[in-house]
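> here is a sequence together with a model predicted from it:
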Amino acid sequence: MVETLHTLSDLRRSKYGQPDPRHGLRLLWWFAREFVIIASNGLYALQDPASGCFGFRHFMNAERILPRNHYYKTGNLHQCDSLPHYVTGGYTGQLDDSNTDRLIVSLRSKWNGKFWFDKIYVTKHSDQVLFDQNHTYRISPDLIKNIRNLNRKEFLRLMKNDQNSQSVHIQIPQDSTIEHQRSRQSTRDDCDCRKCKIVMCVCASLLFILFLIVLLIVLVPALISKD
């Protein structure tokens, strides 16, 4: 039984397309934002996946990871050069995880000239050939709509798992740093003390000068009157 992802939280918890260099999240955002058209009675495709547009190919479902149906898959960056660069840019061409994710769709019968989606899935390779049934999920129409309402940067930010975030490290000062800080503090204290002494000397000098002026004002008239 394939689990259905209904919300952004469900998608984040599934870890589909994570971590880099996997491209599944960017592929899914492109699909929801650029390839799906939303109507009142369902979702339909911008173009017919059967035409081979944007790297769509028949998906044989050889491992029976999905119910029996007629499927198309995309996301093989080795065979597709029509997807936008933000989807393909991380592809290394090496045997790593940069080409492991796929998006799979099934269609209802064509109606009114439109190619209506039946079901939408995401999956990943378990090796270079087989797909991983334990990491295969159905994407609900509501989730497609939620993804469509986000710009790519915000969507990728919301999908970041805690394990991918960097831990915050608090750097504890070493003994030499502490001693240096104490030395600087002591120097500042000495400077402040010298400044206080200078201010006190200046104030004392001003008071002495003021005393002399007052004394002269009192004595000079007295001496003149005696003469």
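Thanks, I have the structure now.
> going by C-alpha atoms from here, please, whenever you check contacts or count neighbours.
Will do.
> where's D192, which helix or strand?
D192 is part of helix 175-226 when elements are defined by DSSP states H and E.
> packing partners for that helix?
If you count contacts as 3 or more C-alpha pairs under 8 Å, 6 or more residues apart in numbering; DSSP states H and E, helix 175-226 packs onto no helix or strand.
> all helices of this structure, in order?
Taking DSSP state H to define them, one finds helices in the chain at 8-14, 24-30, 85-88, 141-148, 152-158, 175-226.
> got a list of what C203 touches?
Neighbouring residues of C203 by C-alpha atoms under 8 Å, 6 or more residues apart in numbering: there are none.
> burial of L158, as a residue count?
Close neighbours of L158, defined as other C-alpha atoms under 10 Å, add up to 13.
> distance of D190 from S176?
Remark: distance between D190 and S176 (C-alpha to C-alpha, to the nearest Å) = 21 Å.
> could you do L28 as well?
L28 sits 53 Å away from S176, going by C-alpha to C-alpha.
> and if you look at T187?
Distance, T187 to S176, using C-alpha to C-alpha: 17 Å.
> okay, these two: which has more neighbours?
Under the criterion of other C-alpha under 10 Å, the comparison of T187 against S176 puts T187 first, with 12 against 9.
> ok so, going back, out of the helices of the chain, which is the most enclosed?
Among these, helix 24-30 has the highest mean neighbour count (mean count of other C-alpha atoms under 10 Å), at a mean of 22.
> quick one: list the elements packing against that one.
Using 3+ C-alpha pairs under 8 Å, 6+ apart, the elements in contact with helix 24-30 are helix 85-88, strand 101-107, helix 152-158.
> for the first one, packing partners?
What it means is helix 85-88. helix 24-30.
> check the second one too.
Contacts of strand 101-107 with other secondary structure elements, assessed using 3+ C-alpha pairs under 8 Å, 6+ apart, are made with helix 24-30, strand 71-74, strand 117-124.
> putting a second one here so we can go through both:
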Amino acid sequence: MLQWRTSLRKVPITRNEYFCEIDEDYITDRFNLTGLNAEVSHYQYALDIICDVFEHEVDGETRDQIEKSARHLYGLIHARFIITSRGLSKMLDKFKKSDFGRCPRVLCQQQQLLPVGLSDLPHSKSVKLWCPKCEDIYTPKSSRHASLDGSYFGTTFPHMLFQVYPAVIPLKPEDRYVPRIFGFKVHESAVVQRWQDEIREEQKRRRAIEG
């Protein structure tokens, strides 16, 4: 047996650029963690690691299991924290610094991206990146980022961010690539383009009514 004391600052999950640092007082308020004990094995040990109060004798195999649980628990807490006012503020700073990368679509002109989950259920979908300009999603370039569980960000976060901070909503792109052959528009794209125009106009009308 060995004496093991560590904190999650040494666990790889918090060194990932997509995560913000969760405020300590949020973690220590047990109300915020309601229900997580049923989702994480070695829950109390994992929480002790996150709070940097772990002082138990464990063997190497148990330590690895607890570390894995601590990473998962941190991710689940992170999903809850980033939709609080404090969490949104921290993620907004990361968005402004382009910590999540930029949209690969040429006509989005390097628009900053936001992480989003396609499911709120753990271990079901990996994290994706959402562009608020073209409103499409992309797979992160780095495998280290692409392997993150999407539930650690959730389906709500990026859209709530713009509800709280509408001033940072980017303008939708006016330009669209038009396929051409010898300068003439490809006929098959015309129907799709008209449909896209109708959808865009409907979205504009809806925003005007809501505004």
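All right, it came through fine. Note that the coordinates shown come from a computational prediction; the quantities given were computed from them, not determined experimentally.
> next, the TM-score between them, please.
Once superposed, the chains reach a TM-score of 0.22 (TM-score structural alignment, normalised by the length of the second structure), with 83 aligned residues with a C-alpha RMSD of 5.6 Å.
> hmm, back to that, of the helices and strands packed on strand 101-107 of the first structure, which is nearest L156 of the first structure?
helix 24-30 (7.2 Å; C-alpha to C-alpha).
> now distance to Y44 of the first structure too, for the helices of the first structure, in a markdown table please.
Below are the helices of the first structure laid out as a markdown table (distance: least, C-alpha to C-alpha, whole Å):
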| stretch | distance to Y44 of the first structure |
| --- | --- |
| helix 8-14 | 21 |
| helix 24-30 | 15 |
| helix 85-88 | 21 |
| helix 141-148 | 11 |
| helix 152-158 | 21 |
| helix 175-226 | 65 |
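> of those, which approaches L43 of the first structure most closely?
Here helix 141-148 is closest among the helices of the first structure (C-alpha to C-alpha), at 7.5 Å.
> who are the packing partners of the closest one?
If contacts are counted by 3+ C-alpha pairs under 8 Å, 6+ apart, helix 141-148 of the first structure sits against helix 8-14.
> select the longest helix from the second structure.
Ranking each helix of the second structure by length (DSSP H) puts helix 187-210 first.
> list the contacts of T62 of the second structure.
By C-alpha under 8 Å, 6+ apart, the contact list for T62 of the second structure is empty.
> which helix or strand contains it?
Using DSSP H and E, T62 of the second structure sits in helix 60-81.
> in the helix or strand that comes right after that helix, what counts as buried?
Following helix 60-81 of the second structure in sequence order, the next helix or strand is helix 85-96 (DSSP H and E). Buried residues in helix 85-96 of the second structure, counted by 16 or more other C-alpha atoms under 10 Å: 87-92, 94-95.
> so which elements touch the following helix or strand past helix 85-96 of the second structure?
Next in sequence after helix 85-96 of the second structure, counting helices and strands by DSSP H and E, comes strand 114-116. Applying 3+ C-alpha pairs under 8 Å, 6+ apart, one finds that strand 114-116 of the second structure makes contact with strand 128-130, helix 157-164.
> could you identify the helix or strand that succeeds the longest one?
Read that as helix 157-164 of the second structure. Helix 157-164 of the second structure is succeeded, C-terminally, by strand 180-181 (DSSP H and E).
> which is the next helix or strand following that next one?
strand 184-185.
> about what we covered before: which one, of the helices and strands packed on helix 24-30 of the first structure, ends up nearest to S9 of the first structure?
Taking C-alpha to C-alpha, helix 152-158 is the member of those nearest to S9 of the first structure, at 8.7 Å.
> picking that back up, make CSV from the helices and strands packed on strand 101-107 of the first structure and add distance to P221 of the first structure to it.
Below are those laid out as CSV (distance: least, C-alpha to C-alpha, whole Å):
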stretch, distance to P221 of the first structure
helix 24-30, 100
strand 71-74, 113
strand 117-124, 110
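> which one of these lies closest to H85 of the first structure?
Among these, helix 24-30 comes nearest to H85 of the first structure, with 10.0 Å by C-alpha to C-alpha.
> so the helix holding T62 of the second structure versus helix 157-164, what angle?
The directions of helix 60-81 of the second structure and helix 157-164 differ by 30 degrees, with axes from the mean of the first three to the mean of the last three C-alpha atoms, to 10 degrees as the criterion.
> quick one on the thing from earlier: which one of the helices and strands packed on strand 114-116 of the second structure lies nearest to E188 of the second structure?
With C-alpha to C-alpha, the closest approach to E188 of the second structure among those belongs to strand 128-130: 27.9 Å.
> packing partners for that closest one?
Against strand 128-130 of the second structure (3+ C-alpha pairs under 8 Å, 6+ apart) you get strand 114-116, strand 137-138.
> can I get those strands in CSV with mean neighbour count and distance to A46 of the second structure?
CSV is the format used below for those (neighbours: other C-alpha atoms under 10 Å; distance: least, C-alpha to C-alpha, whole Å):
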stretch, mean neighbour count, distance to A46 of the second structure
strand 114-116, 27, 25
strand 137-138, 18, 32
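> export the ones you listed as JSON lines, with columns for distance to Q3 of the second structure.
Shown next, in JSON lines, are those (distance: least, C-alpha to C-alpha, whole Å):
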{"stretch": "strand 114-116", "distance to Q3 of the second structure": "37"}
{"stretch": "strand 137-138", "distance to Q3 of the second structure": "43"}
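> who's in contact with the closest residue in space to L5 of the first structure that isn't next to it in sequence?
Distance criterion C-alpha to C-alpha, 6 or more residues apart in numbering; nearest residue to L5 of the first structure, sequence neighbours excluded, is I139 at 5.2 Å. With contact taken as C-alpha under 8 Å, 6+ apart, I139 of the first structure is in contact with 4-6, 119-122.
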